[in-house]
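J.: just coords:
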C-alpha cells in the first residue's frame, strides 16, 4: 500500500473534531479498530472533514481491525459490514486481523477476508501483532496480497526481523505507539538527537521509525499543534550516527504485550 509516512492513530479519541482537523492539516490515513469502540466517532469526523475541505474520500485510507471475537468465518463479513456502516464508508480501505488469537484460524479467517475483497467491501487485507511464523502462515493462506502488518514499534521496542520480513515480502509495516507511550523524552539517544536538530524527542522518534523502509507510523494526537508536529516530523533527517545510537538502545519495553 502507498501509505503516507504519518497517519493518525485514534485509540482513545472520543471526539470527532480531531479527525476533521487531521484531514484539514494533511492527514490521509486514519486508523481505528472494533475494540476502540470509536468507529462511529471516526466516521463522523471523516464526514465533517471531507465536507469542510476539498479532500476526496478516495484519497483517505480508512483502516479498522477485527477483534479476536470477530474472526470466525461466519462473523468476519457481518462485522466488517457493521464497521463500514459505523465509519460511514462504502468500502474499508484496509481491514486488519487485530491479533492472531481467539477465533482466529488462518485457514478459515483469511479466506473470509479474501471473500470481502472479492465482494468489494474491503480493498486491502492486513494483520496486526503477528510474529514471523504467523506472517508466513497468513501470506500462504491469503489469495489477496498481504498489504500491511501493524505492530508496536518505537525506540524502546524494536524488532528488525519484522521489518526485514516486510521488505522481503513487499508489504508495509504500520508502526503504532511510535512515541513509546510518551516515554521517548527519557531516552538519552533520542534526547541528544532532538537537541542537535533543535526539535522534540517525539519528532525524532517518528523520524527514526519512518526512515526504516517500509515503515509508516500512526501516532495518536488530538490538538492541532501536535497533529501538525507529528506530520512534519517525517521530514526530519537523522544522521547515520544518530540512527545507530537509537537502534542500539538496549532496554525493551512492550506497551501492549500479547
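T.: Structure's in. What do you need? Note that the coordinates shown come from a computational prediction; the quantities given were computed from them, not determined experimentally. Residues are numbered from 1 along each chain as shown.
J.: drop to CA atoms for contacts and neighbour counts, all remaining ones
T.: Will do.
J.: ok, residue 52 to residue 45 distance?
T.: As judged by Cα to Cα, to the nearest Å, residue 52 and residue 45 stand 10 Å apart.
J.: likewise residue 178?
T.: Residue 178 is 23 Å from residue 45, where distance means Cα to Cα.
J.: again, but for residue 114
T.: For residue 114, the distance to residue 45 - Cα to Cα - is 29 Å.
J.: which residues in the stretch 101-250 of the chain form strands?
T.: Secondary structure of the stretch 101-250 of the chain (DSSP state E, counting those that start in this stretch): strands at 125-128, 146-152, 172-176, 215-217.
J.: circling back to that earlier point, between residue 178 and residue 45, who's got more neighbours?
T.: Neighbours were tallied for residue 178 and for residue 45 using other Cα atoms under 10 Å; the higher tally belongs to residue 178 (30 against 22).
J.: could you find the closest non-adjacent residue to that one?
T.: The shortest distance from residue 178 to any non-neighbouring residue, by Cα to Cα, 6 or more residues apart in numbering, is to residue 154 (4.5 Å).
J.: ok, now residue 202?
T.: Closest residue in space to residue 202, ignoring its immediate chain neighbours: residue 179 at 6.0 Å, by Cα to Cα, 6+ apart.
J.: for that neighbour, list the residues it contacts.
T.: With contact set as Cα atoms under 8 Å, 6 or more residues apart in numbering, residue 179 has these partners: 154, 202, 205-206, 219.
J.: that older thread, quick one: the strands of the stretch 101-250 of the chain as JSON lines, columns for distance to residue 60 too.
T.: Converted to JSON lines, these look like this (distance: least, Cα to Cα, whole Å):
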{"stretch": "strand 125-128", "distance to residue 60": "16"}
{"stretch": "strand 146-152", "distance to residue 60": "16"}
{"stretch": "strand 172-176", "distance to residue 60": "16"}
{"stretch": "strand 215-217", "distance to residue 60": "15"}
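J.: and among those, the most buried is which?
T.: Comparing the strands of the stretch 101-250 of the chain by mean neighbour count (mean count of other Cα atoms under 10 Å), strand 215-217 comes out on top with a mean of 28.
J.: and here's the other structure:
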C-alpha cells in the first residue's frame, strides 16, 4: 500500500471509513478490513463507534506500529478544555495510548481557531497524537491555520470525488504540501450508476466505483477513505489499486459535471 508522508507520519493512501457503522457490525467490519490488509482506519467521536473499533484493533493483533488511526473532535467541543476531554474519551474507547492523527471534524463559526490549534499542538507535543489536522476547512480557514497560526497540519479531510470540483482547495493544499483526505469518495454510491464511469470500467474489467476510486488515488497527495462494511466491498476497493487508467479515461472523467456536493450541513462553512 502506497503511503503519503506528512508531518512525520506515513498515511496509507486507501483507508477504511466507518461513518454510520455501529456496534458489533462495526467491529466485524473493521476486523474484516484489517484481515484483508487495511492499515488506515478513520473514525470520529461523533460516529459513536470508537469502542467497537478499539475492540476490533485489539482482537486483530496487528502491531500498533503498522496501524494508522485517525479520530476527530466534534464541532460542539472546540473549547480547549472540551477538546482535551473529548480526546481523553476517544483514546480510552479506542484502547490506545496515542492516535496517529487527530482532526478538527468541522469548523465552528464561534470557535477561537488559534486556541483550538494550540490545544491540538499541545496534544502532539505530549506524544498523544503523532500528527494533527483539520476537516471541512475552506481555503480561507486554511490560510489562517497555515499562514497565521502556522499549525503543522498533516491533512485537510474533505468531500472529494469525480462529481465535485475541489481544484481551488487542492491548489492551495498542493502549494503548502498538505495532503487531501477524500471522504465520500464514491459520492455516497452515486458513481455506481454513472454511464461514463461504467463504460471506463467495462473497458478495464472493473466497476464504476473502482474507476472513481482509482481516479482519486492516482492524484499526488490525495488519500481516500471509502466506507465499506462488507468484506466484498472492502476487497473491491483494494482491488481498485490494480487498475490503470489512461489519458482517454481521465479526459472522460474531467468532462463529467463537478457540482454534486453530498454533505453540506447547516452548521458547515460557506464553501468557497
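T.: Received it, and whenever you're ready, just let me know what you need. The shown structure was predicted, so the numbers you read here are calculated from the model rather than taken from an experiment.
J.: TM-score for these two?
T.: Superposed pair, TM-score by TM-score structural alignment, normalised by the length of structure 1: 0.94. Supporting alignment: 254 aligned residues with a Cα RMSD of 1.4 Å.
J.: what residue of structure 1 matches up with residue 45 of structure 2?
T.: Under the alignment by TM-score structural alignment, residue 45 of structure 2 pairs with residue 34 in structure 1.
J.: can you pull out the helices in the stretch 101-250 of structure 1?
T.: Here the stretch 101-250 of structure 1 has its helices, by DSSP state H, counting those that start in this stretch, at 106-119, 132-141, 160-169, 188-197, 201-210, 224-233, 240-247.
J.: re the thing from before, quick one, what contacts the match of residue 45 of structure 2?
T.: Residues near residue 34 of structure 1 by Cα under 8 Å, 6+ apart: 64-67, 83.
J.: tell me which two of the residues you listed sit farthest apart.
T.: By the measure Cα to Cα, 67 and 83 form the most distant pair in the contacts of residue 34 of structure 1, at 11.4 Å.
J.: which residue in structure 2 aligns with residue 211 of structure 1?
T.: Alignment note (TM-score structural alignment): residue 211 of structure 1 maps to residue 218 of structure 2.
J.: what about the residue nearest to residue 125 of structure 1 when sequence neighbours are not counted, which SS state?
T.: Nearest residue to residue 125 of structure 1, sequence neighbours excluded (Cα to Cα, 6+ apart): residue 95, at 5.2 Å. For residue 95 of structure 1, the assignment made with DSSP: H, G, I helix; E, B strand; the rest coil gives strand.
J.: how many residues are close by residue 95 of structure 1?
T.: Counted by other Cα under 10 Å, the residues lying close to residue 95 of structure 1 total 29.
J.: so how far is residue 127 of structure 2 from the counterpart of it in structure 2?
T.: Aligned by TM-score structural alignment, residue 95 of structure 1 pairs with residue 102 of structure 2. Going from residue 102 of structure 2 to residue 127 of structure 2 by Cα to Cα gives 12 Å.
J.: residue contacts, the counterpart of residue 75 of structure 2 in structure 1?
T.: Alignment note (TM-score structural alignment): residue 75 of structure 2 maps to residue 68 of structure 1. Residues near residue 68 of structure 1 by Cα under 8 Å, 6+ apart: 97-104.
J.: sorry, back to before: quick check: the aligned partner of the residue nearest to residue 202 of structure 1 in structure 2 vs residue 72 of structure 2, distance?
T.: Aligning on TM-score structural alignment places residue 179 of structure 1 opposite residue 186 in structure 2. For residue 186 of structure 2, the distance to residue 72 of structure 2 equals 21 Å [Cα to Cα].
J.: got the end-to-end distance for stretch 204-220 of structure 1?
T.: The first residue of stretch 204-220 of structure 1 is 16 Å away from its last residue (Cα to Cα).
J.: which of the contacts of residue 68 of structure 1 are buried?
T.: By neighbour count, with 16 or more other Cα atoms under 10 Å, the contacts of residue 68 of structure 1 hold 97-100, 103-104 as buried.
J.: in a markdown table: these, plus distance to residue 74 of structure 1.
T.: Putting these into a markdown table (distance: Cα to Cα, whole Å) gives the following:
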| residue | distance to residue 74 of structure 1 |
| --- | --- |
| 97 | 15 |
| 98 | 17 |
| 99 | 18 |
| 100 | 17 |
| 103 | 11 |
| 104 | 12 |
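J.: so which of those residues comes closest to residue 146 of structure 1?
T.: Comparing these against residue 146 of structure 1 with Cα to Cα places residue 97 closest, at 11.2 Å.
J.: in structure 2, which residue is closest to the centre?
T.: The centroid of structure 2 falls nearest to residue 181 when counting by Cα atoms, centre = their mean (4.3 Å).
J.: so how far is residue 18 of structure 1 from the residue of structure 1 most remote from its centre?
T.: Within structure 1, residue 196 marks the point farthest from the mean C-alpha position, 28.6 Å out by Cα atoms, centre = their mean. Taking Cα to Cα as the measure, residue 196 of structure 1 falls 31 Å from residue 18 of structure 1.
J.: before we move on, back to that, closest to residue 227 of structure 1 out of the buried ones among the contacts of residue 68 of structure 1?
T.: Residue 227 of structure 1 lies nearest to residue 98 out of those, by Cα to Cα, at 24.7 Å.
J.: wait, the closest one sits on residue 63?
T.: No - between residue 98 of structure 1 and residue 63 there is no contact under Cα atoms under 8 Å: 11.3 Å.
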